[in-house]
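Student: Fold the following.
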Amino acid sequence: MDTTALGTVFLSETVGTAMLILLGGGVVANVVLAKTKGFDGGWLLINVGWALAVFGGVTVSYASGAHLNPAVTIGLIAAGTEEFVPGVPVSVVSVAVYIGAQMIGAIIGAVLVFLAYKKHFDETADQGAKLGVFSTGPGIRSYGWNLVTEIIGTFVLVFAVVGFGRVGDPDLSTPAGMAALGAIPVAFIVLAIGASLGGPTGYAINPARDLGPRIAHAILPIRGKGTSDWSYSWVPVVGPLIGGALAGWSSTLLLPIML
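Tutor: Now for the predicted structure:
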């Protein structure tokens, strides 16, 4: 395995995921924290902000294929991907590098959001709003159905990633990941998921996106922050992993390769 390429992957995924969480968590902070310019901007602003956050993350992590999400990484494996980028074949080591970088990047991005909005965290009394900047939570807590929602939302994301990757590239010779779509198409996919499927759970659709910032919430010195809601934390991890794996596997049956 090319260690230089592996190092590039680690840096690319870390930077891209940090950008994703900085901009995605940032738009939530702008909407829900007290005395911000965007306070009470609503669900549409959050949806658009997260879509543009994905655009930014994909744009700066092209070198690794822009997975930015363990569910995408697992889904590509299930779809039969043999090499993520040139010099980085699918292996236990490369998967660990991708997912490790995604988690580190997510924590870094969440810390940057806290620093950018520190005074507004101080001014906000609502503990749920503070946690919502970092991680998702259900509108109606029902772990089984919340899990189903996350599985479906992530299935749509990963299925689209695999499908777009095959358009004009039937042998999947380009780097595997969201970069295969291009930043704009994947942003629209995420916007669609948020608008159509995001209501029940806040559409984590990404274990690193939820778990990394939740860890940051637990360790950061946020005034009056309350609990990190660990009892729910498994749902936005397990659901996306299942959805990603199902999407990758089913793509081999439902997305025929055109020769």
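Student: From here on, just use CA atoms for contacts and neighbour counts.
Tutor: OK.
Student: Helices of the stretch 151-259 of the chain, start to end?
Tutor: 183-197, 207-219, 235-254 (DSSP state H, counting those that start in this stretch).
Student: burial measure for Ser233, as a count.
Tutor: With neighbours defined by other Cα atoms under 10 Å, the count for Ser233 comes to 17.
Student: How about Asp40?
Tutor: Residues near Asp40, counting by other Cα under 10 Å: 15.
Student: How about the contacts made by it?
Tutor: For Asp40, the contact set (Cα atoms under 8 Å, 6 or more residues apart in numbering) comprises Val31, Val32.
Student: what do you get for the one 10 residues further on?
Tutor: Taking Cα under 8 Å, 6+ apart as the definition of contact, the neighbours of Trp50 are Leu20, Leu23, Gly24, Val27, Val190, Leu191.
Student: let's see it at 6 Å
Tutor: The contact partners of Trp50, by Cα atoms under 6 Å, 6 or more residues apart in numbering, come to Gly24.
Student: okay, how far is it across stretch 220-240, tip to tip?
Tutor: Start and end residues of stretch 220-240 are separated by 26 Å (Cα to Cα, to the nearest Å).
Student: which residues touch it?
Tutor: With contact meaning Cα under 6 Å, 6+ apart, stretch 220-240 is reached by Ala71, Asp122, Gln127, Leu147, Glu150, Ile151, Thr154, Ala204, Ile205, Asn206, Pro207, Ala218.
Student: And this one, please, so the two structures can be compared:
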Amino acid sequence: MLVLLGCGVVANVALARSKGFNGGFLMVNFGWGLAVFVGVIVAYASGAHINPAVTLGLVASGATEFGNAALGTTVPVDVLTVLTYIGAQLPGAVLGAVVVWLAYKRHFDAEPEAASKLTVFSTGPAIRSYGWNLVTEIVGTFVLVFVVIGFGRNGDASGLAALGALPVALLVIGIGASLGGPTGYAINPARDLGPRIAHFILPIKGKGSSDWSYSWVPVAGPVIGGLLAGWASHWLLPILG
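Tutor: I've put the predicted structure just below:
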């Protein structure tokens, strides 16, 4: 659901024959925020782990269980649990991107620009500078995960579902509006890598390159940012709280 609605709003804005064409970056921000809202709602049983950066950040913060305590679906945090959660997030992102392509198939066929087709699936920098692009993704993801952990400290810290979906959705909109300009704000390794894989394997007419030379940035940046946020929460959240 996250990638289906998130990449879907980008398709609506980026593909020239779509009714939402040229809706603007703020429309994309709101669309991704609402995609997160829906993703958190439907993933309640797992604790709404829809982002590997959040999963890793919670581990770094010292979380001892994932899941939804109210439903009795919590599991202890260990290497197998983390790998299972992340292992489910990536193929889910690939599948969501494939469904977006099916929904907009005729529009992809009619779109003349390969870059517009790629932007539906994956992020890309406004100014390509791998080091600074990495910094942007680290900062954006740090904000996401740090605030998510802060939400959890004010309630049940077992996962995102315990927070309520709306605060997280508003957080994602805010990050996009404030920090999304340089890179398109992946802030989620699965969100970028999964759809990029879908772009690579799908028979999209005139699709061009999948830009693999940039693909490591929206994976490494969110992972680093998530881990830093988790570690920083040990020291900063008690002070700020």
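Student: quick one: TM-score?
Tutor: After superposition, the two chains reach a TM-score (TM-score structural alignment, normalised by the length of structure 2) of 0.95; 236 aligned residues with a Cα RMSD of 1.4 Å.
Student: circling back: quick one: which of the helices of the stretch 151-259 of structure 1 is nearest Ile107 of structure 1?
Tutor: With Cα to Cα, the closest approach to Ile107 of structure 1 among these belongs to helix 207-219: 4.8 Å.
Student: For the closest one, grab the matching residue range in structure 2.
Tutor: Under TM-score structural alignment, helix 207-219 of structure 1 corresponds to residues 189-201 of structure 2.
Student: and the residue nearest the centre of structure 2, what does it touch?
Tutor: For structure 2, the residue nearest the mean C-alpha position is Asn188 (3.6 Å; Cα atoms, centre = their mean). If you count contacts by Cα under 6 Å, 6+ apart, Asn188 of structure 2 has them with Asn51, Pro222.
Student: Show me the strands in structure 2, by range?
Tutor: Residue ranges of the strands in structure 2, as given by DSSP state E, are 65-66, 75-76.
Student: State the span of structure 1 onto which the first one is aligned.
Tutor: Okay, so that is strand 65-66 of structure 2. Across structure 1, the stretch matching strand 65-66 of structure 2 (TM-score structural alignment) is residues 83-84.
Student: circling back: do you know which of the strands of structure 2 lies nearest Leu166 of structure 2?
Tutor: Ranking these by proximity to Leu166 of structure 2 (Cα to Cα) places strand 65-66 first, at 20.0 Å.
Student: now for the closest one, which elements pack on it?
Tutor: Applying 3 or more Cα pairs under 6 Å, 6 or more residues apart in numbering; DSSP states H and E, we find strand 65-66 of structure 2 packed against strand 75-76.
Student: chain center to the strand it packs on: distance?
Tutor: Its chain's C-alpha centre and that of strand 75-76 of structure 2 lie 23 Å apart, by Cα atoms, centre = their mean, to the nearest Å.
Student: Have a look at how far, on average, it is from structure 1.
Tutor: Superposed on structure 1, strand 75-76 of structure 2 shows a mean distance to its aligned partners of 1.1 Å (mean Cα distance after the TM-score superposition for structure 1).
Student: Tell me, how many residues neighbour the equivalent of Val42 of structure 2 over in structure 1?
Tutor: Aligning on TM-score structural alignment places Val42 of structure 2 opposite Val60 in structure 1. Residues within reach of Val60 of structure 1, counting by other Cα under 10 Å, total 19.
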